[in-house]
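Asks: Output the structure for:
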Amino acid sequence: MHTRPRSHPGTAAPVLPEDSLAYALLTTAQLVADVVAGGTLTESLAKLWIARPATPPGVRGAILDLAYGTLRDFGRQDFILDKLLQKPLQEPVQSLLRVALHRLDTRPDTAHTTVDQAVSAAATVLGGNFKGVANGVLRNALRQAVDLNKAADADMVSEFRHPAWWIRRIRTQYPDNWRSILAAGNTHPPMALRINPLRATRDETLESFAEAELPVCVLPNGALLLERPVPVARIPGFVEGCVSVQDAGAQYAALHLDLADGQRVLDACAAPGGKTAHILESADVMLTALDTDPARARRVSENLDRLGLKANVKTADCRDLNRWWNGRPFDRILADVPCSASGVVRRNPDIKWLRRSDDIARFAAQQKEILEALWQVLAPGGKMLYVTCSVFAEENREQIAGFAARHPDCRRLSIADQPDCQYLPCAEHDGFFYSLLEKTP
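Replies: Have a look, this model is predicted:
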């Protein structure tokens, strides 16, 4: 991917060959610029693939790697650019420099190629007016690398690659391991799988992975952790519904819910359906799955179809009981509520920069409303598992403590001999919070 741009008849700017690094750098820069403007990476990627459906897999992979990597390192790039520029450049040139700096940091062996291709990309935007600036900034970044990195390591946001408010919150709430939590948020996420016992045994699955030369290890909760992530097309038994991709931390939900055959179960915020499917794989229950968005509800149904599972999937806000509840209480409720997603930020690195400190209080208020509504549909003696993929106490332990204080009929049940369970992000799984509540008769 090292090709000079070619001129295109009838246009002033050159056109970048699709298989060039310059093309990947510029396309990624446009994605990052969308995030800077307040959009999400997921939405921008969806629009990109719709607009460019014929993008070759190799090019698509290069764009994804650059986009996720750049957003994980975002705070550091802006610190360095602030040292090298008098003022920020217009988008997408500013983001093009961010992407190029990320690649210079992660691929120092290809520094010359990165600078050359970034300059070629800059020549195609804004009339090529910033071609010389891009060249100068990147070459200065290389020449001053030692001093710039030393200064960057002394800056909180640059060193930990998270917003200042986020760092302060984590440091206050986790004084003993805040550094490891932040570091985990900047890593590549692990890839874990869940075995569908209705279609395959563990021994059969492990044998098929050995034959495919895909090393895996079995975690304490039964999840399979791949030694390295691979495309789902390479996963034995995926198409047949024998296994599903699901983070190992998320696989605790069905285990902690205390399921039994014949129960009426509600998955209140079900999409994309991983936990829904795990519940149905674990016990023969009558399950209702809700989601507010029709497209996301369809995805739940599609995932269940692949696995040969059945549920009553509805599109509704779980708080609007009149819209979906028939008056029959549930024995078990999974309340996997909307949250800051601070425990899965390495999978969605744009979240770090799109979230604001006061968002946490808004999520907490929404979670409170959901808990209050769902408690009404839980049968006496029934159990509700409250789940977030957050590491912030306001959404987790503080939320549950407040709910229990308001409800004398709420009994907090232990999980693994603890009042609740906060799984922190690590090499094996993402960050999740679990609290099991029983409604006393």
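
Asks: Every contact and neighbour count from this point should use C-alpha atoms.
Replies: OK.

Asks: can you pull the contacts of Ala271?
Replies: Contacts for Ala271 (Cα atoms under 8 Å, 6 or more residues apart in numbering) come out as 290-291, 296-297, 299-300.

Asks: Likewise for Val344?
Replies: 185, 389-390, 425, 430-431.

Asks: So it: helix, strand or coil?
Replies: coil (DSSP: H, G, I helix; E, B strand; the rest coil).

Asks: With the one 4 residues further on instead?
Replies: Here Asn348 takes the coil state, with states given by three-state DSSP.

Asks: Same check on the one 4 residues further on?
Replies: At Lys352 the chain is in helix, as set by three-state DSSP.

Asks: That one - how many residues pack around it?
Replies: 22 (other Cα atoms under 10 Å).

Asks: My read is that it contacts His162, right?
Replies: Yes - Lys352 lies in contact with His162 (Cα atoms under 8 Å); the separation is 6.3 Å.

Asks: which stretches of the stretch 251-400 of the chain form strands?
Replies: 264-267, 286-291, 312-315, 330-336, 378-388 (DSSP state E, counting those that start in this stretch).

Asks: And the residue nearest the centre of this protein?
Replies: For the chain, the residue sitting closest to the mean C-alpha position, by Cα atoms, centre = their mean, is Arg347 at 3.2 Å.

Asks: residues contacting that residue?
Replies: Applying Cα under 8 Å, 6+ apart, the residues contacting Arg347 are 188-189.

Asks: which two from the contacts of Val344 end up farthest apart in space?
Replies: Gly185 and Cys389 (12.7 Å; Cα to Cα).

Asks: Here is a second sequence; please produce its structure as well for comparison:
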Amino acid sequence: MAQCTVRSSHCPTICASCSADPQPAAAPASLRVSVTASRSRAPRAHTAHRPPPPPPPSDSLAYALQQAAVLVDAVLAGGNLNEHWEALLGANPEWSDATRGAVRDLSWGTLRDYGRGDAVLKRLLDKPLAAPYHALLLVAVQRMETRPDQVHTVVDQAVQAVGATAPGLRGVVNAVLRNVVRRADEVDAWRRQDEEALHRHPRWWVERLRKAWPAQWEAAVAAGNSHPPMCLRVNRRRSTPAAVVAEFAAAGIAARVVGEDGVLLDRPLAVARVPGFAEGVVSVQDAGAQHAARWLGAQAGDRVLDACAAPGGKAAHVLELADVELTALELDPRRARRIDENFTRLGVTGRVVIDDARQPARWWDGRPFQRILADVPCSASGVARRNPDIKWLRRAPDLARFAALQAEIIDALWQTLARGGTMLYVTCSVFDEENRAQIAAFCRRHDDAERLLIEGRPEQQLLPTADHDGFYYALLRKRP
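Replies: Alright, predicted model coming up:
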């Protein structure tokens, strides 16, 4: 979808006001499916003479399409994908592993392939369907593109899925999806001509990357569309990366060492199947995020603050590397519980405080910290492949709001830093407003701040690659 500051989050199409670029001609009206005509047969209350069709079996593709559409529709309405996914799992505890996997794969895949479905549906429908059924079409079209060997099965199962709740729309869904099959060459052309469909990112997002990283933006976008890698962090108090790789190899799990503490799996595994996870030998943490503890450089005896600490991966890594007095600060009580859980599993000890980083008078005891890890809230644009709803929910104006919040947090944290102490600023963003520009503005506000080099550079911007997600790091020292 293109950026639009006035449209509803349910808006399923790119309208003329959402794009400055001329759009390719839509399909002739005679070849498009009429939603208006179908409304005489649209969903209506069933009578005793016509009982509603039974729901699809829970082990069917129709059921998986239907449930994935529930998640996609929730995101298009502005909801958080992970929260709705957990709610859906809670409401369906009887689901098999196969059903859970199918629903997750379909919903995450549809959201990751931002713009691909809309580039097609806006040309094949004279008017958009109601949001839940538009979401079902998005899921079905994505499945047809990624599994071309199943296109006829997908059509049949999508018709069954919609028939369970809206029998009057079976003809519309059938006609749209059969057009996708029959007009495959046109469908490919529509996607190539639509910049958002081509790059699978919002147009404003691509424009910012192209401007900031003219030589790297295409690779970053491509990596952001891929399935995320699964990286583990080895608890140095309990093992080493080389030993873990050897143990995995003996168990038939292919992996390699990355960085100083990481092990990158060739293929992702369910966490429950990762050897050593329950025992605290390893944690799941992206290789790019593992730089934080190393670049913070905490030494034994330091007072360390990890602000905005949940779920506690970076704080735990600091404690694995050095005997420090660590405070993990988190605003959300539910997320703060995960910090304690991770500390317990890993056998490390830190103090967890639930409060607002912007209000040190409420939680700071007046004793300065030698090290502060400022892992601030951000657009999460560097981890969108893990959380594909981000591409659908973020808008360009959001960056200014994030930047303002970040500035409040780091200004407040700076008060608690000891003279000669260091603060590591971290985001999982790829946008300059939250990164380079943010730190430049901070240094203008604080004449006692100086930049320190990180591996020979004044800052480290990691764009997404096959091995890691996108992160930004800057190290600041408070002059003595």
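
Asks: mind listing what's buried in the helix or strand Glu207 of structure 2 falls within?
Replies: Assigned by DSSP states H and E, Glu207 of structure 2 belongs to helix 203-212. When neighbours are counted by 16 or more other Cα atoms under 10 Å, the buried residues of helix 203-212 of structure 2 are found to be 203, 205-206, 208-210.

Asks: and which of those residues is nearest to Gly297 of structure 2?
Replies: Closest to Gly297 of structure 2, out of all of the buried residues of helix 203-212 of structure 2 and judged by Cα to Cα, is Leu209, at 30.5 Å.

Asks: What residue in structure 1 is paired with the closest one?
Replies: Counting by TM-score structural alignment, Leu209 of structure 2 lines up with Ile170 in structure 1.

Asks: ok, now which ones touch that match?
Replies: 178, 181-182, 392.

Asks: Same question for Asp323 of structure 2.
Replies: If you count contacts by Cα under 8 Å, 6+ apart, then Asp323 of structure 2 has 299-301 around it.

Asks: Out of these, who's the most crowded?
Replies: Gln299 (15 neighbours).

Asks: My guess is that residue contacts Ala322. True?
Replies: Yes - between Gln299 of structure 2 and Ala322 there is a contact under Cα under 8 Å: 6.0 Å.

Asks: Please enumerate the shared neighbours of the two.
Replies: Counting by Cα under 8 Å, 6+ apart, nothing touches both Gln299 of structure 2 and Ala322.

Asks: Tabulate the buried residues of helix 203-212 of structure 2 (CSV), appending distance to Ala166 of structure 2.
Replies: As requested, the buried residues of helix 203-212 of structure 2 are arranged in CSV below (distance: Cα to Cα, whole Å):
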residue, distance to Ala166 of structure 2
Arg203, 34
Trp205, 36
Val206, 37
Arg208, 41
Leu209, 42
Arg210, 43
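
Asks: Closest to Val245 of structure 2 out of the residues you listed?
Replies: For those, the nearest to Val245 of structure 2 is Leu209 (35.6 Å; Cα to Cα).

Asks: Glu433 of structure 2 versus the closest one, what's the distance?
Replies: Between Leu209 of structure 2 and Glu433 of structure 2 the computed distance is 12 Å (Cα to Cα, to the nearest Å).

Asks: Mind telling me what element the aligned residue in structure 1 for Asn82 of structure 2 is part of?
Replies: Using TM-score structural alignment, the partner of Asn82 of structure 2 in structure 1 is Thr42. Per DSSP H and E: Thr42 of structure 1 is located in helix 41-51.

Asks: what sits up against that helix?
Replies: 31-32, 34-35, 55, 348, 350.

Asks: so stretch 55-66 of structure 2 matches what in structure 1?
Replies: Stretch 55-66 of structure 2 covers residues 15-26 of structure 1 once aligned (TM-score structural alignment).

Asks: er, stretch 300-314 of structure 2 actually
Replies: Against structure 1, stretch 300-314 of structure 2 falls on residues 261-275 (TM-score structural alignment).

Asks: Could you tell me which residues within the matching stretch count as buried?
Replies: 263-275.

Asks: what does stretch 300-318 of structure 1 give?
Replies: So, applying 16+ other Cα under 10 Å, buried residues of stretch 300-318 of structure 1: 300-301, 303-304, 307-311, 313-318.

Asks: Pick the one among the residues you listed closest to Pro419 of structure 1.
Replies: Nearest to Pro419 of structure 1 among the buried residues of stretch 300-318 of structure 1, counting by Cα to Cα, is Cys318 at 26.0 Å.

Asks: Does that closest one touch Leu371 like I think?
Replies: No - using Cα under 8 Å, Cys318 of structure 1 is not in contact with Leu371; the gap is 9.7 Å.

Asks: Would you mind listing the buried residues in the helix holding Thr42 of structure 1?
Replies: For helix 41-51 of structure 1, by 16+ other Cα under 10 Å, it's 41, 44-45.

Asks: and what of stretch 253-271 of structure 2?
Replies: Applying 16+ other Cα under 10 Å to stretch 253-271 of structure 2 flags 253, 255-258, 261-265 as buried.

Asks: Closest one to Asp153 of structure 1 out of the buried residues of helix 41-51 of structure 1, please.
Replies: Among the buried residues of helix 41-51 of structure 1, and counting by Cα to Cα, the member closest to Asp153 of structure 1 is Leu41, at 26.8 Å.

Asks: Which parts of the stretch 351-480 of structure 2 are helices?
Replies: 360-363, 389-393, 398-414, 436-445 (DSSP state H, counting those that start in this stretch).

Asks: what about the residue nearest to the centre of structure 1, distance to Trp375 of structure 1?
Replies: 31 Å.

Asks: cool, now which of the contacts of Ile170 of structure 1 survive the switch to structure 2?
Replies: Compared against structure 2 with both residues aligned by TM-score structural alignment, their matches' Cα atoms under 8 Å, these retain 178, 392.

Asks: between the contacts of Ile170 of structure 1, which is closest to Asn326 of structure 1?
Replies: Closest to Asn326 of structure 1, out of all of the contacts of Ile170 of structure 1 and judged by Cα to Cα, is Phe392, at 34.6 Å.

Asks: That closest one pairs with which position in structure 2?
Replies: With TM-score structural alignment as the criterion, Phe392 of structure 1 matches Phe431.
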